[in-house]
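A.B. asks: A predicted structure for the sequence below; I have some questions about it.
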Amino acid sequence: MELSVVLLAQVLARVVSEGQLTIVDETGRPHQITGAKPGPSVTMRVHDWWTGIHLAFRPRLALGEAYMDGRLTVEQGDLYDLLDLLGRNIDAVDSTAMMRWSYRLQRGLRLLEQYNPIGRAQQNVAHHYDLKGELYDLFLDPDRQYSCAYFKTGNESLELAQADKKLHIATKLLLKPGHKVLDIGSGWGGMGLFLARSFDVEVTGVTLSREQHGVSNRRAQAAGISDRVRFKLIDYREESGRYDRIVSVGMFEHVGSAHYLEYFRKISDLLADDGVMLLHSIGRMEPPGGTNTWLRKYIFPGGYSPALSEVLAAIERAGLWVTDIEVLRLHYAETLRRWRHRFLANREKIKEIAGYDDRFCRMWEFYLAGCEVAFRYMRQMVFQIQISRRQDAVPLIRDYMVTEERLKNVAETMAAE
């Protein structure tokens, strides 16, 4: 039933204004859509009539599922080229009646989708972060930094950009020897280990991932600093005590908008009177919305990229000061590009060493490529918010951040020589 692809082509013909897309239906007949502006030229094949129907009526879910299952293949160009073409035309796509209806439905369900009480939050984290460690070794940097890197020029290696990210965050924490630091969502321990070694502080990391918890503590023991760095397998809401500094990198996306006030009230309880927190999170440069249907179902259940407006409202209600905000725009697109290239280069090793099949690899390729396109065209960004309980907890001007980074870089360069 090639009519399903005809319907899909008619829908796309109204929205593709840049580039050229050819859709080959299950009979082998091509349907060409040419935009008025030059752009990528891509050919995709739809292998059955039902996929064409699904793509026309539920594109946000159907595109990823069809690619994962091999019911949609890209014959001219690759998956990234296809998503890049769609990303360039995303404003027109989002203006269609079907997409407007989809977004309204998603906004209505978002509180339910993002409900992450203790217990369920750990299940959601395990879905993604308790995958085999060999997988992450084959596309991340050696420190397993699984969050947005910091590109000063855009030409840095992934390793250098991730090292610069850690230093950039550390300068905003105004660390002093002996400070007690809490790392919420401590991952595989890279940030905590870096802070302890470079700034002589005591670090407690909390995570919900059993895999990350085990790796983190083994790394601390191997480094000989387990007396100053420890990692706990608990929900941040169960942590107690007071900390001079709190850092959270790439965890807030898993909190859920219904829990923002709860989160910042807990931060207020944990933070010393003169304490400072640095929150690093994916966000959106538009009003609150929902999470992509496919991404929520297959990659990050319970996840959500917040708007600054809803984060700042919760911080205000918790009675905390926002002392600095920085928005990183294309940094994550560059990070994801490097991850994607490494993943594809190691695809056969991922299947052989980590034991994942072709469908899993196509799912992760779609995840990495789709997220990169989202940060290039779909209003996604990363923000860093510096937070304190007192307005005089940090210097009056932010020059200290740049000065500290430069001094640290110079010192490390001289030590290496």
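C.D. replies: Looks like it arrived, so ask away.
A.B. asks: only C-alpha atoms for contact and neighbour calcs from this point on.
C.D. replies: Noted.
A.B. asks: got a list of contacts for the longest helix along the chain?
C.D. replies: Counting residues, the longest helix found in the chain (DSSP state H) is helix 358-377. Helix 358-377 has contacts (CA atoms under 8 Å, 6 or more residues apart in numbering) with 64, 67-70, 79-80, 83-84, 87-88, 90, 295, 299, 329-330, 332-334, 336-337, 339-340, 343-344, 347, 350-351, 380-381.
A.B. asks: Next step: those restricted to strands.
C.D. replies: 380-381 (DSSP state E).
A.B. asks: Next one: Leu396 from Asp324, what distance?
C.D. replies: 10 Å (CA to CA, to the nearest Å).
A.B. asks: ah, wrong one, I meant Arg45
C.D. replies: Relative to Asp324, Arg45 is positioned 48 Å away (criterion: CA to CA).
A.B. asks: show me where the stretch 251-400 of the chain has helices.
C.D. replies: Taking DSSP state H, counting those that start in this stretch as the criterion, the stretch 251-400 of the chain carries its helices at 260-270, 293-298, 308-317, 331-345, 347-353, 358-377, 399-416.
A.B. asks: In addition, the following structure is provided for comparison:
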Amino acid sequence: FANERAEAAGVADKVRFELIDYRDVAGTFDRITSVGMIEHVGARHFGEYFAKTHDLLAEDGIMLTHTIGRVGPPGSTDKWTRKYVFPGGYIPAMSELVTALEDNAWLISDIEVLRTHYAYTLAEWYRRTCQHEAEITALYDQRLFRMWQFYLAGAEQAFRNADMVNFQIQSVKSADVLPLTRDYMGEDAARLRAAEIAPRWHLEEHREAAE
């Protein structure tokens, strides 16, 4: 799927997708972005993870860790989610990530906490899931469809009621690799939005057929 999307976007010669354990990655990178991965590393491996990424990053590089995070101290994953949705998954507390970063010689250069933002994403996923009930139940069954509805509805409320948030932690090896202020973030975001062409949603054909 990723290769197909890259081909459609005309960037297949510029990107490479690999299914590989992060501990087996070799080389040096000027940027590392971790999106939704740390939840699956496991709390006992946070130190190992940030040690490995520290080794992989160039001295003037930048790393961004994006993750769902729990509000408050470390906790545990509820049994239902652990069994049916994220086996082995764990939502970290900010204190756990900061400790692991500090213990592995990272300099934390910026932290952003997205509060209720993800609730809107989950609400849209719920809407689209309901919209495609027939296709989903044909592929799987009604039980899985209802379980997914239950999960998405519950997860949305976790973000609306400030039980869960999203953390974005920027970390570097050297303090002088970034501008002194955060202005560059807004400037870069505006530039990218102006140049962006919205991709065609990969399920759009199903929506059109349903209509």
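C.D. replies: Thanks, I have the structure now. What you see is a predicted model; the values in this text were computed from it and never measured.
A.B. asks: rewinding a little: show the buried residues in the contacts of helix 358-377 of the first structure.
C.D. replies: Buried by 16 or more other CA atoms under 10 Å: 64, 67-68, 79-80, 83-84, 87-88, 90, 295, 299, 329-330, 332-334, 336-337, 339-340, 343-344, 347, 350, 380-381, out of the contacts of helix 358-377 of the first structure.
A.B. asks: quick one: the longest strand belonging to the second structure aligns where in the first structure?
C.D. replies: Across the second structure, the longest stretch assigned as strand under DSSP E is strand 57-70. Under TM-score structural alignment, the match for strand 57-70 of the second structure in the first structure covers residues 271-284.
A.B. asks: For Gly27 of the second structure, which non-adjacent residue is closest in space?
C.D. replies: Of all residues not flanking Gly27 of the second structure in the chain, Leu56 sits nearest, at 6.2 Å (CA to CA, 6 or more residues apart in numbering).
A.B. asks: Aligned counterpart of Asn104 of the second structure in the first structure, please.
C.D. replies: By TM-score structural alignment, Asn104 of the second structure lines up with Ala318 in the first structure.
A.B. asks: measure Lys52 of the second structure to Lys14 of the second structure for me?
C.D. replies: Applying CA to CA to Lys52 of the second structure and Lys14 of the second structure gives a distance of 25 Å.
A.B. asks: Near the aligned partner of Val327 of the first structure in the second structure, how many other residues are there?
C.D. replies: Using TM-score structural alignment, the equivalent of Val327 of the first structure in the second structure is Val113. Residues contacting Val113 of the second structure under the criterion other CA atoms under 10 Å number 16.
A.B. asks: ok, now the one 4 residues further on?
C.D. replies: The local packing count at His117 of the second structure equals 14, with neighbours defined by other CA under 10 Å.
A.B. asks: for Val177 of the second structure, same thing?
C.D. replies: Using other CA under 10 Å, Val177 of the second structure has 13 neighbouring residues.
A.B. asks: The one 4 residues further on now?
C.D. replies: By the criterion of other CA under 10 Å, Thr181 of the second structure has 7 neighbours.
A.B. asks: Can you find the partner of it in the first structure?
C.D. replies: Thr181 of the second structure maps onto Ile397 in the first structure, by TM-score structural alignment.
A.B. asks: Next: Gln142 of the second structure.
C.D. replies: Gln142 of the second structure maps onto Asp358 in the first structure, by TM-score structural alignment.
A.B. asks: any idea how far Asp94 of the first structure is from its match?
C.D. replies: Counting by CA to CA - Asp358 of the first structure and Asp94 of the first structure are separated by 31 Å.
A.B. asks: Distance-wise, check the spatially closest residue to Asp94 of the first structure that is not a sequence neighbour relative to Arg379 of the first structure.
C.D. replies: Once flanking residues are discounted, Asp94 of the first structure sits nearest to Arg100: 6.4 Å by CA to CA, 6+ apart. According to CA to CA, Arg100 of the first structure stands 16 Å off from Arg379 of the first structure.
A.B. asks: How about Ile234 of the first structure?
C.D. replies: For Ile234 of the first structure, the distance to Arg379 of the first structure - CA to CA - is 33 Å.
A.B. asks: of those two, who's got more company?
C.D. replies: More crowded of Ile234 of the first structure and Arg379, by other CA under 10 Å: Ile234, with 19 against 13.
A.B. asks: gap between the match of Thr181 of the second structure and Phe199 of the first structure?
C.D. replies: 22 Å.
A.B. asks: again with Arg347 of the first structure
C.D. replies: Taking CA to CA, one finds Arg347 of the first structure at 38 Å from Phe199 of the first structure.
A.B. asks: Repeat that for Gly108 of the first structure.
C.D. replies: Distance of Gly108 of the first structure to Phe199 of the first structure, given as CA to CA: 45 Å.
A.B. asks: out of the two, which sits in the busier spot?
C.D. replies: Phe199 (16 against 13).
A.B. asks: Now which residue in the second structure aligns to that one?
C.D. replies: Checking with TM-score structural alignment, Phe199 of the first structure has no match.
A.B. asks: which residues does Ala123 of the second structure contact?
C.D. replies: Ala123 of the second structure neighbours (CA under 8 Å, 6+ apart): 152-153, 156.
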